[in-house]
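Chemist: one predicted model, sequence on top.
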Amino acid sequence: MLDIGVPFVILVANSPFLILGVVVDDMFIMISAWQKTSLVDNTKQRLSSVYSKVAVSITITTITNVLALYTGIMTSFRSLQYFCIYTGTTLLFSYFDNITCFGAFMALDGNREGVCLCWLKKPETPDQKCSSLKRSCCLPCDSLPDEQETDIHPMNLFFRDCFGPFLTSTESRVFVVLIYILYIISSICGCFQVQEGLDLRNLASDDSYITPCFNVEEDIFWIMVPGLWLLLLKLLTTGIKMLGKKLELRLADLENSDYVDKNPTEVWLREYVQYMEKSKQDVNDKDTFMNGLPNFLTRFPLFVSDTNISSSHEIISSQGFVQTMGVSSSADEKKVLSQLRSRAEKCEIPLMVYNQAFVYFDQYTPVLENTV
C-alpha cells in the first residue's frame, strides 16, 4: 500500500486485531465443516464437501465486510480513510489465503487422518495393549466417532442435546422475550442520553502530563478558554484606514458573540492605526505605514511576532488574539467553532480564526453526517 501512495497512520496499527478476528472466524467455519466429513472418504472428496458447504457463506461475508470498509473511504476523516483501505485490502487477501493455503493445510491433515485410520483398523495382537493410546494419538482428543465414522465435536453435542432443548422450553422463551424487551427499552433510553463530544484527556495515556494540565485548566481557567488567533492573510498596505474600519466592523461582530470577551482582544493593526493617528501620520500612505512599523514594534514589543514581513517590505500575513469565554462543554465548543468561523468568512479581508484545539473540535461537525 505504501508503494501506491497510501500512507501508514497509527490507526492502521489496530487493524490486525480486527483482521485476525474475521479470518479466524472463517477458519473455524471451515474446520467445523471438515470435522463433519466422513473419515472413510478420500481427501479430495472431503475437501470438496467442505468447500461446497462453506465457500458461499465465507465469500458473501467477506464481500460485505470489504465493501463496508471500502465505503468508509468516503468519510471526511483522512486517517479513517487509510484505515479502511488497509483493512479492507487485507481482508480480501486473507480470504484468498483461507480458501487456498488453509485448504491445502486441511488436505495435508486429511492425509494424516487417513493414514492414522488405516493404522487403527489393523488387527491387534494379544501383545498390543495400547489401543486407547493409539486412538488418542491418531484422532483429536476432543472428538468422538459415531456409527458413520464421522467426528462429533463435544460442543456440537452440547448445543444439540443440552442448549437446544433448554432454549426451546416455555420458560426460556419467556425469559428471552423479557430480556429482549428490556434491551430495546434501555437502547431507546440510551439514545436520549448520548452526548456529542470528545474529552481530550482520553487521547493521552493515563500517566501523561497532559491529563493534570487539562484538569487544572478545567477547574480554574474554564471560563477563559480557549483563546483564538485571528490570522489576517495577504494584508494590503494600501488603503489601510479603510481596511482598518472593515476589520473593526468584523471584530465588533466577533466580540458581540456570547462566547467572546471584548476586553482582552489584541490586534496590532487596530493599535497601529491609532498610534499613527495620534502621531498625525498618513495611514493610507504605504511608505509612511511601512517605515513607521519598526518604531511601533520597538515601542510595543508585544506585537513583534504578530506580523510576517517579506524582504520586499510587504506584509504577507499577521495575527491577532481574541479571548473566548463560557466554553464549558463539547456543545459549546462546536457552537463557538461554527459561529466564529461563519462571522470571519464575512470579512472582506481574508480572515481566519484558529486555535490548537480546533483540530479536535472539527471532528464534531462531520461525525453525525458520516455516522448516518
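Modeler: That came through, no problem.

Chemist: for the rest of this, base every contact and every neighbour count on C-alpha atoms.
Modeler: Fine.

Chemist: so where do the helices sit in the stretch 51-200 of the chain?
Modeler: According to DSSP state H, counting those that start in this stretch, the stretch 51-200 of the chain carries its helices in the segments 78-97, 103-120, 131-138, 154-158, 164-167, 170-193.

Chemist: buried residues of the first one, list them for me.
Modeler: The one in question is helix 78-97. For helix 78-97, the neighbour count (16 or more other C-alpha atoms under 10 Å) marks 79-88, 91-92, 94-95 as buried.

Chemist: please compare the first structure with the one that follows:
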Amino acid sequence: MFYTEKLLAVGVDNVFILLSAWRATNVADSLMHRMEETFSDAAVSITVTSLTDLISFAVGCLTPFPSVQMFCAYAVAAVIFTYVYQLTFFAGIMVLTCRREVEGRHCLTFQKMKKHVRPSLKMIEKGKSKKTCKSGFVFTLWKPLQSIRLTNYRLAHESDIMQGQYYATGNLAKTYQYEDRGFEKNHALARFFRTTYSDALLNPVVHLIIITAFLSYLGLAAWGCANVKLGLEPNDLLPENSYGKRTLAVAEKYFSDYGSYLHVWMYNLSKVDLGHRRLWVVLEKEIELYEHTEFTSSSDSWLRTFLNFVQQAGLLITPENFVYILKNVFLSQPRYAKFNRDIVFDDTGNALEASRIPVQLRFVGACNQSRAMHLFRRLAETSELNTGVYADFFQFAEQYNAVLPGTLSSIAIAGVAVVCVSLLLIPEPIASLWVTLSIVSINVGILGFMTFWSVRLDFISMVTIVMSIGFCVDFASHLAYNFAKGSNIPASERMRNALYAVGTPILQSASSTILGVSFMASAESYIFRSFLKTIILVITLGALHGLVILPVLLTLFYCDSKNNNDE
C-alpha cells in the first residue's frame, strides 16, 4: 500500500497534457480530426516523459537496497501500465466524452438535455442543423453564432445570412470561413501563461532577478549537499509518541556513553595450526585488541573467567587437557553455565571449534558508526584466526556507506540515459542539454535543502530522489519539447507557445501530486514525514524549473540559426 500511495501521481501530468492539447483544438472540427491533432501534439511529449520515467526507475532497480529495488520494480510496472492506459483506454474515454458533448447529453446521467442551442455554420454545412433541404439549398431557422470572418468572395457577391432564407451550400462554403477559436476556448490559466506570465518572464529585469536567484539557489544547495546527514536512526522507525521512542530518548540522554555489545567470534579453531603456541593465549591476545579501541571498553570474556577459575582452583592446563577441563569442570559449574552459548565444540567433543566474546561498546553515535564498523572489520581481517565481528549498529552503518554512492550513481546513470532519450526525441539538442542541466540542478537542490529541513539521506529519501529524476524530467521535457517544435519563430514566441501548451498541466500535476501525499502530514512516523518533505521538495523544485528557470534559460541561450518544421 505504501508503494501505491507513492505512485498515485505517476503519469498524471501526461493526462493533463492530453486534456490541454484537446482543449486547444477547434470545437468545430470533426471528432477524428480533433483526436488526430490532440495526439499528434501530445503523444511524442508523453512518450518522452514515460520513457525517461521508465529508465529512471529501471536504474533504481540496480541499487543495493532491497526496499528501493522493490519500489522501483513496482514503479516500472506502473509507468508501463499508465502509458498504455493513456494511449488506449483514456483516449477512448476522451472520444466518448466528445460524442456526449456533441449529442448534448448530461455528464452524469447521459440523458439528452433540452437546451435551445443555435447551430454553427459548420453544423449547417454538415446538415446537422434544423433545416429544410431543397435542391441543394439549405433553409436555416437561425443565423450562425460561430465566429466568422468574411472572404473576398463574400465581400464581392454576398450579403449577410438572414434568418428564414435559402442559401446554396456551395455559396455558404465560399462565403464564410472559420477562425480557430482554440485560444479563446482553452483554460483561462493557459491564456494567463501565454500572455501575462510570459510578458513578465520576457522582461529583462525579471531575467536578471531569476538568473541571480538561480545562482544563489545553486550555491545554497551545494553548501547543503556538503553538510547532508546520512543514515536512518533506530528511533526514526518508531512513531513520534510511542513508548519505545521515549525510552530510547531517555537512554540517549542519560546513558549514551555505553551502548550494546560488539560480538567477536572466532571459528574453525580446530583446524588452525598455531605451532607451539597455546590456543588460549592466542585467543586472549585477540580479545585484548578489541578492548583497547576508542569505541570499546571491557569484555565479558569466558576465556578470562576460565583462566581465573583455573588459577584459583590450582589446576594446570595443557593443550591435552584444556578442552576436558573447560567442558567437564568449568562449564559444569552452575554459575558458569551461561558461557555455554559462547563456546562450540567440534563433532567429537574433543576440540574447540568456535568462540564468541561480547565486548562493551561506548561513545558510538550516528556520526562515527561507519568509522567504528570499519575499524572493527580491519581488526578482524588482520587476525591470524578466522574472525567475524557484528554489532547492532552495523545495519545502519552499512546504510551510511551505501546510500550516498548508490544515490549518486543512480542519478548519474539515469541522467545519461535521459540525455540519450532527449536527444533522440526532442528536436533541438540545446533543449536536451538544458533538460539535463535541470535534472542535475533539481537533484542538487533536493539533496541540499534536505539538510535545511532536517531530512537525512537514507533509503527512504533515496527512493524519493530516484523517483524525483522521473518527475523533474517530466516537467522539463514537456516544456523543452514544446519549445523545440516551433517553426520559424523567435525564441520568445516559442516560450509563449510552450507555456501555453504545458504551463497549466505542469501546475495541475504538481498540485495533484502534493495533494496526493498531503495526508502524510498528520503521520507521526519519521518515514512518512521524511517522504512528504522530500516529495514536496521534488515537486516544488521541478515545477519552478519547468515554469520559471527553464523558460528563461531557453529564451536567453537559444540559437535561432536553425529552424525546425512542425511534424
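Modeler: It's in. Everything numeric here is computed off the predicted structure, so don't read it as measured data.

Chemist: export the helices of the stretch 51-200 of structure 1 to a markdown table and tack on distance to Pro294 of structure 1?
Modeler: Listed next are the helices of the stretch 51-200 of structure 1 as a markdown table, based on distance: least, C-alpha to C-alpha, whole Å:
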| stretch | distance to Pro294 of structure 1 |
| --- | --- |
| helix 78-97 | 43 |
| helix 103-120 | 77 |
| helix 131-138 | 90 |
| helix 154-158 | 83 |
| helix 164-167 | 85 |
| helix 170-193 | 56 |
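
Chemist: among those, which comes closest to Ile210 of structure 1?
Modeler: Nearest to Ile210 of structure 1, of all the helices of the stretch 51-200 of structure 1, is helix 78-97, at 22.8 Å by C-alpha to C-alpha.

Chemist: the closest one corresponds to what range in structure 2?
Modeler: Under TM-score structural alignment, the match for helix 78-97 of structure 1 in structure 2 covers residues 66-85.

Chemist: and stretch 27-35 of structure 1, by the same measure?
Modeler: The aligned range for stretch 27-35 of structure 1 is 15-23, by TM-score structural alignment.

Chemist: distance from the matching stretch to structure 1 after superposition?
Modeler: Here stretch 15-23 of structure 2 is compared with structure 1 after superposition; its mean distance to the aligned residues, by mean C-alpha distance after the TM-score superposition for structure 1, is 0.7 Å.

Chemist: out of the helices of the stretch 51-200 of structure 1, which gets nearest to Gly239 of structure 1?
Modeler: Taking C-alpha to C-alpha, helix 78-97 is the member of those nearest to Gly239 of structure 1, at 41.1 Å.

Chemist: list the helices and strands the closest one packs on?
Modeler: If you count contacts as 3 or more C-alpha pairs under 8 Å, 6 or more residues apart in numbering; DSSP states H and E, helix 78-97 of structure 1 packs onto helix 15-35, helix 43-71.

Chemist: with mean neighbour count added, can I get those helices in JSON lines?
Modeler: Shown next, in JSON lines, are the helices and strands packed on helix 78-97 of structure 1 (neighbours: other C-alpha atoms under 10 Å):
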{"stretch": "helix 15-35", "mean neighbour count": "16"}
{"stretch": "helix 43-71", "mean neighbour count": "16"}
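
Chemist: okay if I get those as JSON lines plus distance to Ile349 of structure 1?
Modeler: Listed next are the helices and strands packed on helix 78-97 of structure 1 as JSON lines, based on distance: least, C-alpha to C-alpha, whole Å:
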{"stretch": "helix 15-35", "distance to Ile349 of structure 1": "45"}
{"stretch": "helix 43-71", "distance to Ile349 of structure 1": "39"}
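
Chemist: so how far is the match of stretch 27-35 of structure 1 from its chain's centroid?
Modeler: When C-alpha coordinates are averaged (C-alpha atoms, centre = their mean, to the nearest Å), stretch 15-23 of structure 2 and its chain have centres 23 Å apart.

Chemist: and if you look at stretch 33-46 of structure 1?
Modeler: Taking the mean of its C-alpha atoms, stretch 33-46 of structure 1 sits 43 Å from the chain's own mean (C-alpha atoms, centre = their mean).

Chemist: ok, residues contacting that stretch?
Modeler: Outside of stretch 33-46 of structure 1, the residues that reach it under the criterion C-alpha atoms under 8 Å, 6 or more residues apart in numbering are 47, 49-50, 53-54, 107, 110-111, 113-114, 117, 148-153.

Chemist: pull out the buried members of these.
Modeler: Taking 16+ other C-alpha under 10 Å as the criterion, what is buried in the contacts of stretch 33-46 of structure 1 is 47, 49-50, 54, 107, 110, 113-114, 117, 150-153.

Chemist: closest to Lys334 of structure 1 out of the residues you listed?
Modeler: Distances from Lys334 of structure 1 to those, taken as C-alpha to C-alpha, are shortest for Val54 (48.5 Å).

Chemist: aligned partner of that closest one in structure 2?
Modeler: Matched by TM-score structural alignment, Val54 of structure 1 corresponds to Ala42 in structure 2.

Chemist: what sits closest to that match if chain neighbours are left out?
Modeler: Across the structure, with C-alpha to C-alpha, 6 or more residues apart in numbering as the measure, the residue nearest Ala42 of structure 2 apart from its sequence neighbours is Leu18 (5.9 Å).
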